[in-house]
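Undergrad: predicted model and sequence below, questions to follow.
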Amino acid sequence: MSSVPSQASHADLDARLAQNAAAVETLLESLLSETPAAGEILRPPRLVAAMRHGALAGGKRLRPFLTVETARLLGVPSAQALRAGAAVELLHCYSLVHDDLPAMDDDDLRRGRPTVHKAYDEATAILAGDALLTLAFDVLADPETHESGEIRVALVRCLARASGLGGMVGGQMLDLAAEGRFEAQKHALTEAEIRRLQAMKTGALLAASVEIGARLGGADAAALTALDAYGRALGATFQIADDILDVEADAAQMGKATAKDEDKGKATLIGVLGLDGAKRERDRLSEAAVKALDGFGSAADALRAAARFAAQRKS
């Protein structure tokens, strides 16, 4: 099976991504209003503005797309699926706001605009990230997302474990250590260590985006296993593609600085496999993600196209 999608599938995926991104944007606009929710006292305008700057910057919205499409595959009403997808996106946006801080990646641009700490200040950016993070769990815990408390608990636990100590945050810590932040002597990571780091830092949230949609739809054990294999392969594909883009793309194309990984000595599979080897591994993983969906028929075509998009994207 070719790793390059047909023009028809490109067009269909682009349309569905755009439709989903617009729906997510509308919901995020509502969730990030200055009007306090029940139980809140006040939403400080500067904090809300910084949160909106970090979360309403556009983009493909791939993570909520994965949540919504997986949920759709299992018959979940669109309003519930969108709320779960918005929660995933809120958490993703928090991670970007904090990753861009001077103490982390020290980036000035994100999606072609000043990063939150540049548009506002570092303290506001930290608080905006904190607030986006907690709002994500607020949305998942709300009965509007699902009437079953048991399902809502499963969604919260899934997102927490993917994004926390043993997932994204832990992966970021491993990444900082790999840069030599904490030791005078830098330790070169093995291929297995790099794959583990990337599975935590990037792959875990992408996989969770799929799992949340599956759990929202009450997927059985076999479906959860298949969708987990899909999500993990897609997550690994996405990270390798990102590393390749950091080498090959320019800043205007990406909407952020490029060529940072080599400058900072970041551990990537390109350093182990070479650029051509990394491209082959990216394509292999993309096809593994597609194959994991064999049991779902044509209803999963959008998810298959997303796996190919993750490999072939240009920004």
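TA: Happy to help now that I have it. From a predicted model like this one, the values you see are computed outputs, not experimental measurements.
Undergrad: contacts, neighbours, all on C-alpha from now
TA: Noted.
Undergrad: do you have the helices of the stretch 101-250 of the chain handy? List them.
TA: 116-119, 122-141, 149-163, 168-178, 191-198, 204-216, 221-248 (DSSP state H, counting those that start in this stretch).
Undergrad: just these: most buried one?
TA: The highest mean neighbour count among these, using mean count of other CA atoms under 10 Å, belongs to helix 204-216: a mean of 27.
Undergrad: coming back round to it: make CSV out of the helices of the stretch 101-250 of the chain and add distance to Pro64.
TA: What follows is the helices of the stretch 101-250 of the chain, written out as CSV (distance: least, CA to CA, whole Å):
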stretch, distance to Pro64
helix 116-119, 22
helix 122-141, 12
helix 149-163, 13
helix 168-178, 17
helix 191-198, 20
helix 204-216, 7
helix 221-248, 13
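Undergrad: put this beside the first:
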Amino acid sequence: MESGQRIEAALERAFAAIETPAGPPRLAAAMRHAAFGGGQRIRPRLCLAVAMACGDDRPEVTDAALAAIEVLHCASLVHDDLPCFDDADTRRGKPTVHRAFNEPLAVLTGDALIVLAFQTLSRGAAGAPDRMARLVDIVAAAIGAPTGLCAGQAWESEPDVDLTEYQRAKTGVLFAAATEAGATAAGVGSPTWRTLGARLGEAYQVADDLRDVAADPEKLGKPVGQDEALGRPNAVKELGVPGAIARLKALVTEAVDSIPECPGREPLRTLILEETGRFIPASLAREAA
């Protein structure tokens, strides 16, 4: 099965568990609105690519891991878009959850998606309890304190913010979780896989900072100029456009150089270089050359 189809199928199985007549239909609809109908699925694709490079001997465990990672990401977007944070009107080219439904339901949607991530792991990885235990720990660390997604959001409320620490918690941590979870799902427990994800996550955040100042909002599917408007840390503000591009390239190099020895190391390296080549906005392509 092509990777995109496999990811969507895994997500559909995860959502089937909560889309029953027993629950509030608008909550289920809001959760689906948040997770489907857009998005590049970068994190679950990375999780799957690492698992396949390591052998992917338990596909059902890999599917549970990649679905949990993507559901967590969707939860973070729902909360990030709320009026108390970015107050965004669009996400992935459609109304944000609090605009399409309402603000209280958006808060509950984000919360329920976080829980769904753990439910997905407990069901899908039940046949490999040793791997499931580590996967739960990886996912929990990626969402909570002191360095998970909640911490990343909380840094925006601090008077003094270290850009690197902010980006690691805001974005890098879920990429690191994706690579480590992919390896763990395939029975490879080496923590060195986190380095690959951490560097890619930082690179993606730098690219997102570049998109925030240079991308077309219609093509991007969300507002631009948010960092400047909200006074948030931004690599372009700190390093300038040329400096941010140089930082992105350096992070990608560090990422591919960190890939541990595994059966699929070279195909994984090629795939990552191809994917990261699309990070820089088209309007900045000449400066990046």
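TA: The structure has been received and is ready for your questions. Quick caveat, the model's predicted, so the values are computed rather than measured.
Undergrad: out of the helices of the stretch 101-250 of structure 1, flag the one nearest Leu27 of structure 1.
TA: helix 122-141 (11.0 Å; CA to CA).
Undergrad: identify whichever of the helices of the stretch 101-250 of structure 1 lies nearest to Gln312 of structure 1.
TA: Distance to Gln312 of structure 1, taken as CA to CA, is lowest for helix 221-248 among those, at 7.5 Å.
Undergrad: could you point out which element follows the closest one?
TA: The first helix or strand that comes after helix 221-248 of structure 1 along the chain, using DSSP states H and E, is helix 251-254.
Undergrad: list the buried residues for that following helix?
TA: Of all the residues in helix 251-254 of structure 1, those buried under the rule 16 or more other CA atoms under 10 Å are Met254.
Undergrad: who's in contact with it?
TA: Residues external to helix 251-254 of structure 1 that are found in contact with it (CA atoms under 8 Å, 6 or more residues apart in numbering): Arg111, Gly112, Ala257, Thr258, Lys314, Ser315.
Undergrad: these two touch, right, Pro64 of structure 1 and Ala86?
TA: Yes. With contact taken as CA atoms under 8 Å, Pro64 of structure 1 and Ala86 are classed as touching, separated by 6.1 Å.
Undergrad: now list whatever residues contact both of these two.
TA: Val24.
Undergrad: before we move on, the earlier item: separate out the buried members of the contacts of helix 251-254 of structure 1.
TA: For those, a burial check counting by 16+ other CA under 10 Å picks out Arg111, Ala257, Thr258, Ser315.
Undergrad: nearest to Asp301 of structure 1 among the contacts of helix 251-254 of structure 1?
TA: Top of the list for closeness to Asp301 of structure 1, among the contacts of helix 251-254 of structure 1 and by CA to CA, is Lys314 at 21.0 Å.
Undergrad: and the closest one, which of the three is it?
TA: coil (DSSP: H, G, I helix; E, B strand; the rest coil).
Undergrad: so it sits against Ala249, correct?
TA: Yes. Between Lys314 of structure 1 and Ala249 there is a contact at 7.5 Å, judged by CA under 8 Å.
Undergrad: and His98 of structure 1, helix, strand or coil?
TA: If you use three-state DSSP, then His98 of structure 1 falls in the helix class.
Undergrad: under the alignment, what does it map to in structure 2?
TA: If you follow His98 of structure 1 across to structure 2 using TM-score structural alignment, you land on His79.
Undergrad: so how many other residues sit close to its match?
TA: His79 of structure 2: 25 surrounding residues under other CA atoms under 10 Å.
Undergrad: excluding chain neighbours, what is closest to it?
TA: Once its chain neighbours are removed from consideration, His79 of structure 2 has its nearest residue in Gly110; the separation is 6.0 Å (CA to CA, 6 or more residues apart in numbering).
Undergrad: what's the distance between the one you found and Arg91 of structure 2?
TA: Gly110 of structure 2 sits 14 Å away from Arg91 of structure 2 when distances are taken as CA to CA, to the nearest Å.
Undergrad: go on, Leu108 of structure 2?
TA: In this structure, Leu108 of structure 2 and Arg91 of structure 2 are separated by 18 Å, where distance is defined by CA to CA.
Undergrad: go on, Gln153 of structure 2?
TA: From Gln153 of structure 2 over to Arg91 of structure 2 (counting by CA to CA), the distance is 17 Å.
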